[in-house]
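**Q** Sequence and predicted model, in that order:
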Amino acid sequence: MLQLNPPLPMNTPKGEGFAHILIDYGPESDLYWTVLITASGEIWTFANRDVRASKNITLGRVSPGSPQDDSAPIQMRPRNRDG
């Protein structure tokens, strides 16, 4: 179990939230993310396959798919290494 500091913004089946805890049961199991849902304040734990990283323009993640829609294309822009 790992407490995330800072928490990571995520898209979940319950809406957007922040993952505060990561649980790893080992190589035979999914990772599990404990997420505080922003809109409702609920706390849920989701399997790795059920969550996605939130949008982050700085890192080039401009339109991540929702956990329910894996068919959404991933649009990444190349990073400028010159500054």
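**A** Sure, I can see it.

**Q** C-alpha from now on. contacts and neighbour counts both.
**A** OK.

**Q** List the contacts of residue 55.
**A** Residue 55 makes contacts with 61, 62, 63, 64, as judged by CA atoms under 8 Å, 6 or more residues apart in numbering.

**Q** Which residue ranges of this protein form strands?
**A** 2-12, 15-24, 31-37, 43-47, 52-53 (DSSP state E).

**Q** PyMOL command to pick out the buried ones of the contacts of residue 55?
**A** Buried members of these, defined by 16 or more other CA atoms under 10 Å, are picked up in PyMOL with:
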select buried, resi 64
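
**Q** would you list the contacts of residue 55 in a markdown table and tack on distance to residue 7?
**A** Converted to a markdown table, these look like this (distance: CA to CA, whole Å):
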| residue | distance to residue 7 |
| --- | --- |
| 61 | 18 |
| 62 | 20 |
| 63 | 20 |
| 64 | 18 |
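
**Q** okay, pairing it with this:
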Amino acid sequence: MLQLNPALPLNTPKGEGFAHFLIDYGPESDLYWTVFITETGEIWTFANKDVRASKNITLGRSSPSQPPRAPARGVSSEGRGPALVPLNGKDG
């Protein structure tokens, strides 16, 4: 786990926020970003594939793509109950 200093602005499925921690479980897992969501104050951890760098005109990033929106709270994308994210980044 790495504490980011300064925190990095990111776009997430829950909205814009600042990443304060980066978690690396090793070469066979995604990186995980712990983000404090600006609008709600919630703290969420997202897989690397679910976040995008925020807009930065100085660096030529004027319109970064938006990550996919999060499914409805508490329901998996298949609609069969709670959405669970494995801590080790693996499905099985």
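**A** Arrived safely. These numbers come from a predicted model, not from an experiment.

**Q** Now the TM-score, please.
**A** Here the superposed chains carry a TM-score of 0.81, computed using TM-score structural alignment, normalised by the length of the first structure; 69 aligned residues with a CA RMSD of 1.0 Å.

**Q** which one of the contacts of residue 55 of the first structure sits closest to residue 35 of the first structure?
**A** residue 64 (17.7 Å; CA to CA).

**Q** Quick check: residue 59 of the second structure vs residue 53 of the second structure, distance?
**A** 11 Å (CA to CA, to the nearest Å).

**Q** Out of the two, name the residue with the larger neighbour count.
**A** residue 53 (17 against 7; other CA atoms under 10 Å).

**Q** that older thread, point out the most buried one among the strands of the first structure.
**A** Highest mean neighbour count of the strands of the first structure: strand 31-37, a mean of 22 (counted as mean count of other CA atoms under 10 Å).

**Q** Tell me the helices and strands packed up against that one.
**A** If you count contacts as 3 or more CA pairs under 8 Å, 6 or more residues apart in numbering; DSSP states H and E, strand 31-37 of the first structure packs onto strand 15-24, strand 43-47.

**Q** So what touches that strand?
**A** So strand 31-37 of the first structure is contacted by 10, 14-25, 42-48 (CA under 8 Å, 6+ apart).

**Q** for stretch 22-30 of the first structure, same thing?
**A** By CA under 8 Å, 6+ apart, stretch 22-30 of the first structure touches 1, 2, 3, 4, 31, 32, 33, 34, 47, 48, 49.

**Q** so who does the spatially closest residue to residue 34 of the second structure that is not a sequence neighbour touch?
**A** Counting by CA to CA, 6 or more residues apart in numbering, residue 45 is the residue found nearest to residue 34 of the second structure once chain neighbours are left out, at 4.2 Å. Residue 45 of the second structure makes contact with 32, 33, 34, 35 under the criterion CA under 8 Å, 6+ apart.

**Q** That concludes my questions; thank you for your assistance.
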